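>>> Quick one: sequence and predicted model below, then my questions.
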Amino acid sequence: MPHEIRPVRATEWREIHDLRMRALQDDLAPVAFLSTYETEAAYPDEFWIERARTSSLDAGSEAGARQFVAVSDDGRWLGTAVTLIERAGTLDFEERRIEHDGAHVVGVYVQPEHRGKGLIDDLFDAALGWARERALDRARLYVHQDNPRAQGAYRRLGFTASGATFTGAMGPELEMTRAL
């Protein structure tokens, strides 16, 4: 299916919300996300407005995050990936000190009917390209140990297991990294 990969706009907070709610209702959500539908469905509109504002093209060149979406020719949102900028010396979501500047890819989702068609490649090209534009030379992500399909996709995209793990709310997660 023809599609465009682009950064979100701050005004698209409702679309961001709706795609995230679809992702959290996906059959794979328990091994794909560190949150649940019930938790995020309770977030107020202001949460989604702020998320869109800070990760959109409108956030400017100094933004600490950028969300990319795949949009079909008829305007449907097919998938997404978010790149977070991590700076050495700061703490990550696990409260561990970040040792090197880099990108952290989170919130990866492709609607089931579009999986296995290369859409994730296009999303990662944009997400990692933005990180390279920010002069970063490494990227990481976490993937649930019981999500072999995602692990395979990430390996195909050049990520390898770093050996770091953590057990989060959804269970055991593996860190995967790659050079940019």
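Here it is on my side, so go on. Residues are numbered from 1 along each chain as shown.
>>> drop to CA atoms for contacts and neighbour counts, all remaining ones
Will do.
>>> Can you report how many residues lie near Arg138?
For Arg138, the count of nearby residues is 17 (other CA atoms under 10 Å).
>>> so it makes contact with Phe159?
No. Counting by CA atoms under 8 Å, Arg138 does not reach Phe159; the two are 10.2 Å apart.
>>> which residues do these two both contact?
Thr177, Arg178 (CA atoms under 8 Å, 6 or more residues apart in numbering).
>>> roughly how far apart are Leu84 and Ala41?
The gap separating Leu84 from Ala41 is 22 Å, by CA to CA, to the nearest Å.
>>> What is the neighbour count of the spatially closest residue to Arg66 that is not a sequence neighbour?
Counting by CA to CA, 6 or more residues apart in numbering, Arg66 lies nearest to Ser55, which is 4.3 Å off, once chain neighbours are set aside. A total of 23 residues lie near Ser55 under the criterion other CA under 10 Å.
>>> List the residues that contact the residue lying closest to Asp73 once chain neighbours are set aside.
For Asp73, ignoring the flanking residues on the chain, the nearest one in space by CA to CA, 6+ apart is His3 at 5.7 Å. Residues near His3 by CA under 8 Å, 6+ apart: Ala70, Val71, Ser72, Asp73.
>>> Same check on Thr54?
Per CA under 8 Å, 6+ apart, neighbours of Thr54: Ala10, Ala63, Gly64, Ala65, Arg66.
>>> Save those residues as a markdown table, and put in distance to Tyr37, secondary structure and neighbour count too.
Converted to a markdown table, the contacts of Thr54 look like this (distance: CA to CA, whole Å; DSSP: H, G, I helix; E, B strand; the rest coil; neighbours: other CA atoms under 10 Å):
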| residue | distance to Tyr37 | secondary structure | neighbour count |
| --- | --- | --- | --- |
| Ala10 | 22 | helix | 20 |
| Ala63 | 27 | coil | 15 |
| Gly64 | 25 | coil | 16 |
| Ala65 | 22 | strand | 25 |
| Arg66 | 22 | strand | 29 |
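>>> this is the other structure I want to compare:
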Amino acid sequence: MEHLIRPVRADEWREVRDLRLDALRDPAAPVAFLDTYENALTRSDAYWQERTAAAAEGSQGAHQFVAEAPDGSWAGTLTALVERPDGEVRFGAAPGVDQTHVVGVYVRPEERGGGLADALFRAALEWSWSLAEPVVQRVRLYVHEGNPRAAAFYRKAGFVPTGESEPVPGGAGARELEYEVRRPVTG
């Protein structure tokens, strides 16, 4: 794999926006994201600038990673959001421990199967475990019950189902299933 896995920079908001719009046009988008292409198109440049700045290198609340090809193009992304027991929870139940929540996982179709998703997840897990404050106890994510391909990948990456689930907003009874990886025991 020749891609560089790295955090986004605040000035890369156009690239973040364009990759997100591509992700929302993917055929799997309806079961992969809680957003739509049409909705994302209505967002202002200021929205994308703020979103990217919040997820850029050095931020403790969120960290967005990208897979950058040698030609500078972006082949994939994911974001890890810090969640505290007494803080904001973006989706699902409030955590009982400090955790990160992986969202926005996307790899371009022509790049799938080559290890990029694995590399993005390794970066997110390494970042999560490296935080000194808060000390993250688990990394979680949600997968739509109608997305078995993603669920299989997450299991392969070491995530296990917790048995928790949430209704999909506007999903006519569909559920998002929670998966987690617990902090490795050292010592």
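Happy to help now that I have it. Every value quoted in this text rests on a predicted model; they were computed, and no experiment measured them.
>>> Relative to Thr36 of the second structure, how far out is Arg25 of the second structure?
For Arg25 of the second structure relative to Thr36 of the second structure (CA to CA), the value is 8 Å.
>>> Tell me the counterpart residues of the lengthiest helix in the second structure in the first structure, please.
The residue-count maximum for a helix in the second structure (DSSP state H) belongs to helix 116-130. Here helix 116-130 of the second structure aligns to the first structure at residues 119-133, judged by TM-score structural alignment.
>>> how about the matching stretch: buried residues?
Judged by neighbour count (16 or more other CA atoms under 10 Å), stretch 119-133 of the first structure contains these buried residues: Leu119, Ile120, Asp122, Leu123, Phe124, Ala126, Ala127, Leu128, Trp130, Ala131, Arg132.
>>> what's the most distant pair in those residues?
The span of these, defined through CA to CA, is set by Leu119 and Arg132 at 19.9 Å.
>>> sec struct for the residue of the first structure most remote from its centre, please.
Relative to the C-alpha centroid of the first structure, counting by CA atoms, centre = their mean, Asp74 is the outermost residue, at 23.2 Å. Classification of Asp74 of the first structure using DSSP: H, G, I helix; E, B strand; the rest coil returns coil.
>>> ok, Glu4 of the first structure - contacts?
Going by CA under 8 Å, 6+ apart, Glu4 of the first structure touches Val69, Ala70, Val71, Ser72, Asp73.
>>> again, only this time at 10 Å
Val69, Ala70, Val71, Ser72, Asp73, Gly75, Trp77, Leu78, Leu119, Asp122, Leu123 (CA atoms under 10 Å, 6 or more residues apart in numbering).
>>> For the second one, what is the corresponding residue in the second structure?
Residue-level alignment of Ala70 of the first structure against the second structure, with TM-score structural alignment as criterion, gives Ala67.
>>> list the contacts for the residue in the second structure that Glu86 of the first structure lines up against?
Residue pairing (TM-score structural alignment): Glu86 of the first structure is matched to Glu83 of the second structure. Glu83 of the second structure makes contact with 61-62, 89-90, 94-101, 134, 136, 139, according to CA under 10 Å, 6+ apart.
>>> and the residue nearest to Asp73 of the first structure, what pairs with it in the second structure?
In the second structure, His3 of the first structure lands on His3 (TM-score structural alignment).
>>> ok, now Thr177 of the first structure?
By TM-score structural alignment, Thr177 of the first structure lines up with Glu180.
>>> any idea how far Thr52 of the second structure is from that match?
According to CA to CA, Glu180 of the second structure stands 25 Å off from Thr52 of the second structure.
>>> In terms of neighbours, single out the busier of these two.
Thr52 (24 against 21).
>>> Check the mean deviation of the helix or strand where that one lies from the first structure.
Element membership of Thr52 of the second structure, judged by DSSP states H and E, is helix 45-55. Its matched residues in the first structure lie on average 0.5 Å from helix 45-55 of the second structure after superposition (mean CA distance after the TM-score superposition for the first structure).
>>> what distance separates that helix from the centre of its chain?
16 Å (CA atoms, centre = their mean, to the nearest Å).
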